[in-house]
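Peer 1: Pasting the sequence and the predicted model now:
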Amino acid sequence: FRTDKREVLDAFASGLLPFRPYTDDTAMTKCLAASLIEKKGFHAGDLAQRFTTEYFEQPKRGYGSNVVDVFRALKRSNFEDPFGPAKDQFQGTGSYGNGGAMRVAPVALFWHKNMAEMVSVAEKQARITHTHRNGYNGSILQCLAVRYALMSDSKAPFDKVAFLKLLLEHMDAIESKDVKPTSDPAVDKPFTTSLQNMQHVLCDVPRDLSAEEIAALFGNDVSAHKSVPTAIYAFLRSHEPLPFFQAENPFVRAIVLSISVGGDTDTIATMVGSISGAFHGIEGIPTSLQRHCEDLDLVLKLADDMYELVGAH
């Protein structure tokens, strides 16, 4: 599923926001949130079954063919090993797609007070479908970004430098653990490299990037290492007005900027929406946008249920 970026940007500009059904991003995020709430924590078997059931009940949500192969294998094996089918993909190297990252936001909310457990579950939930280091490390980075956005004071001036420094410290340590060094830092530590590039263009020598430059520097495809950084960049850049689109609301700016980059627009916008939403809260999301979200009432109930559960611990 790819949203035509010109169509969406024109819709924003005219105020005619077209209703769109959610894609696999939201479908799997709902599964993860529901599983965490019902099981009061991470349960790989339950989550694998929810993902698979959701797909077979509503397969036309834009799922990639590789993750569908995982669901079929899980179903055939009766979920005997929730992590097994994903390990077998791509001659045993696993997928480095952004599927683990696109759905991870509930983990950041559930364990926002327990960093170690949050990072552990961010990796484990990703490994059900994505076992390449870039796949699960992308999930970790996205989870960290949502968590730090949630814990930031949205009423105070936003400190991009401090936010990026926190992410850089974590990802440098994480990517250093399981790497076989080459001569190319972009291969060894792709997320760390992207965050360093982000620091340079946003903080050290600030300059605006065109949509094409953003795509070239941070990516816009289905791989985690070429989409998660793009979402983070869009969130950070959205705190100031955009040169090509007039909007007072920073959440709207983040979504519009992410879509303008093109490529895997639904997933990149989902990820930046999770980060920006965690920072600004529901009051920062225009009701005109909320009204066009499929299953809004169910999502709000999941959020309320998770808040009650996490608040009790």
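Peer 2: Done, it's in.
Peer 1: can we go C-alpha only for contacts and neighbour counts from here?
Peer 2: Will do.
Peer 1: In this structure Ala254 contacts Ser238, no?
Peer 2: Yes - between Ala254 and Ser238 there is a contact at 4.9 Å, judged by C-alpha atoms under 8 Å.
Peer 1: Of the two, which one has the most company?
Peer 2: Ranked by neighbour count (other C-alpha atoms under 10 Å), Ala254 and Ser238 place Ala254 first, with 27 against 23.
Peer 1: So which bits of stretch 305-313 are buried?
Peer 2: Asp305, Met306, Val310 (16 or more other C-alpha atoms under 10 Å).
Peer 1: which residues are contacting that stretch?
Peer 2: Stretch 305-313 has contacts (C-alpha atoms under 8 Å, 6 or more residues apart in numbering) with Ala33, Ile37, Lys40, Phe110, Trp111.
Peer 1: can you map out the strands along the stretch 151-300 of the chain?
Peer 2: For the stretch 151-300 of the chain, applying DSSP state E, counting those that start in this stretch gives no strands.
Peer 1: can you map out the helices along it?
Peer 2: Counting by DSSP state H, counting those that start in this stretch, the segments of the stretch 151-300 of the chain that form helices are 160-177, 185-188, 190-199, 211-218, 228-237, 250-260, 265-280, 287-290, 296-311.
Peer 1: another structure for you, compare them:
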Amino acid sequence: MTQSSVMPPESRSRASDSLYGLALGDALGSQFYVPANRQARDDRLLPPGPWQWTDDTEMACSVHRVLTRRGTIDQDELAASFAARHDFDRGYGPATNRMLRLVREGGDWRALASGLFDGSGSWGNGAAMRVAPLGAWFAGDPARAVREARASAEVTHTHPEAVAGAVAVAVAASVAAGSADLTPGSFLDQVLSHTPPSLVREGIAEARRLLPLADPVLAARALGNGREVSAQDTVPFTLWAAARHLGDYEQAFWTTAAAGGDIDTTCAIVGGIIGTRAPLPPGWLNSCEPLPAWAYETSPR
């Protein structure tokens, strides 16, 4: 019997809701990299489907798969799933492409991840972009979400900023999924209380101060919008956007997309958080690429 077989069904349901929200944000957000669609974004018009998701969703599916099978993050299994499911055409960064290829060829993920960028490890936003379903799995237990998010991040991102980004997003999803009554301020306060000292945490504290600000473009000027593809340039703004629209997926998406930058990733993070507590627009889901069946496997093939 695997650990996942004794997990409450609501854990799997919440994680699945988050995964769908993440995939939809990723897939629709990715459409706005096309120059012809940028005016449509500004006018809040949906581009024609189907919308294909990117590496954000592909990696999140592996996180969900491991949790479904184990009920916890098994780092070796997660690394193997990342490598086996790696589709070069999904938009992975060059360092991750190389690392996952080497893992498939028998390389040690621990040595490869820690050796990135001259031994400092990656501080990119990749660990944060995929982690919301993990936080939803541990809804209402942010301390457990912290431990599991750290384990999930270290498989590819060992830099403390990347780990802090993954922790913050996981805690955000855990709190969003587990608390019926939340204010924007109490939401970010709980995230701050579990995020380790870092530039990411400093950015979230600034996001907390900027909650009265309504303009996402101005917020992104202060917080970043993922353009630098770092955790510290991505996570604070996404948590600001999520905090301002905790009950409205559609509004949260357009607010996030309006800031530009790494739109598929910022919208994936926000979508994964808001998807735990707000319904997804049905018409949007119909245009989104379906999730792969392997993301829900409960036992080896």
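Peer 2: The structure has been received and is ready for your questions. Keep in mind the model is a prediction, meaning the values are calculated, not measured.
Peer 1: quick revisit: out of the contacts of stretch 305-313 of the first structure, which comes closest to Glu117 of the first structure?
Peer 2: Trp111 (6.8 Å; C-alpha to C-alpha).
Peer 1: Just tell me what that closest one corresponds to in the second structure.
Peer 2: Residue pairing (TM-score structural alignment): Trp111 of the first structure is matched to Phe138 of the second structure.
Peer 1: In the first structure, which residue range corresponds to stretch 261-269 of the second structure?
Peer 2: Mapping stretch 261-269 of the second structure onto the first structure (TM-score structural alignment) gives residues 263-271.
Peer 1: no no, stretch 151-162 of the second structure
Peer 2: Residues 124-135 of the first structure are matched to stretch 151-162 of the second structure when aligned by TM-score structural alignment.
Peer 1: gap between the two ends of that stretch?
Peer 2: End-to-end distance of stretch 124-135 of the first structure: 11 Å, with C-alpha to C-alpha, to the nearest Å as the criterion.
Peer 1: hang on, the earlier thing: ok, residues contacting the match of stretch 261-269 of the second structure?
Peer 2: 1-3, 5, 23, 25-26, 98, 101-102, 142, 220-222, 227-228, 230-231, 255, 258-259.
Peer 1: Of these, just the buried ones, PyMOL syntax please.
Peer 2: A single PyMOL command selects the buried members of those (16+ other C-alpha under 10 Å):
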select buried, resi 5+23+25+26+98+101+102+142+220+221+222+227+228+230+231+255+258+259
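Peer 1: so what's the spatially closest residue to Asp87 of the second structure that is not a sequence neighbour up against?
Peer 2: Among residues not flanking Asp87 of the second structure along the chain, Asp55 sits closest, at 7.8 Å (C-alpha to C-alpha, 6 or more residues apart in numbering). By C-alpha under 8 Å, 6+ apart, Asp55 of the second structure lies in contact with Asp87, Arg90, Gly91, Tyr92.
Peer 1: Gly272 of the second structure now?
Peer 2: Asp17, Ser18, Leu19, Tyr20, Gly21, Leu22, Ala23, Gly25, Ala132, Pro133, Ala173.
Peer 1: repeat that with 6 Å
Peer 2: Counting by C-alpha atoms under 6 Å, 6 or more residues apart in numbering, Gly272 of the second structure makes contact with Ser18, Gly21, Leu22, Ala132.
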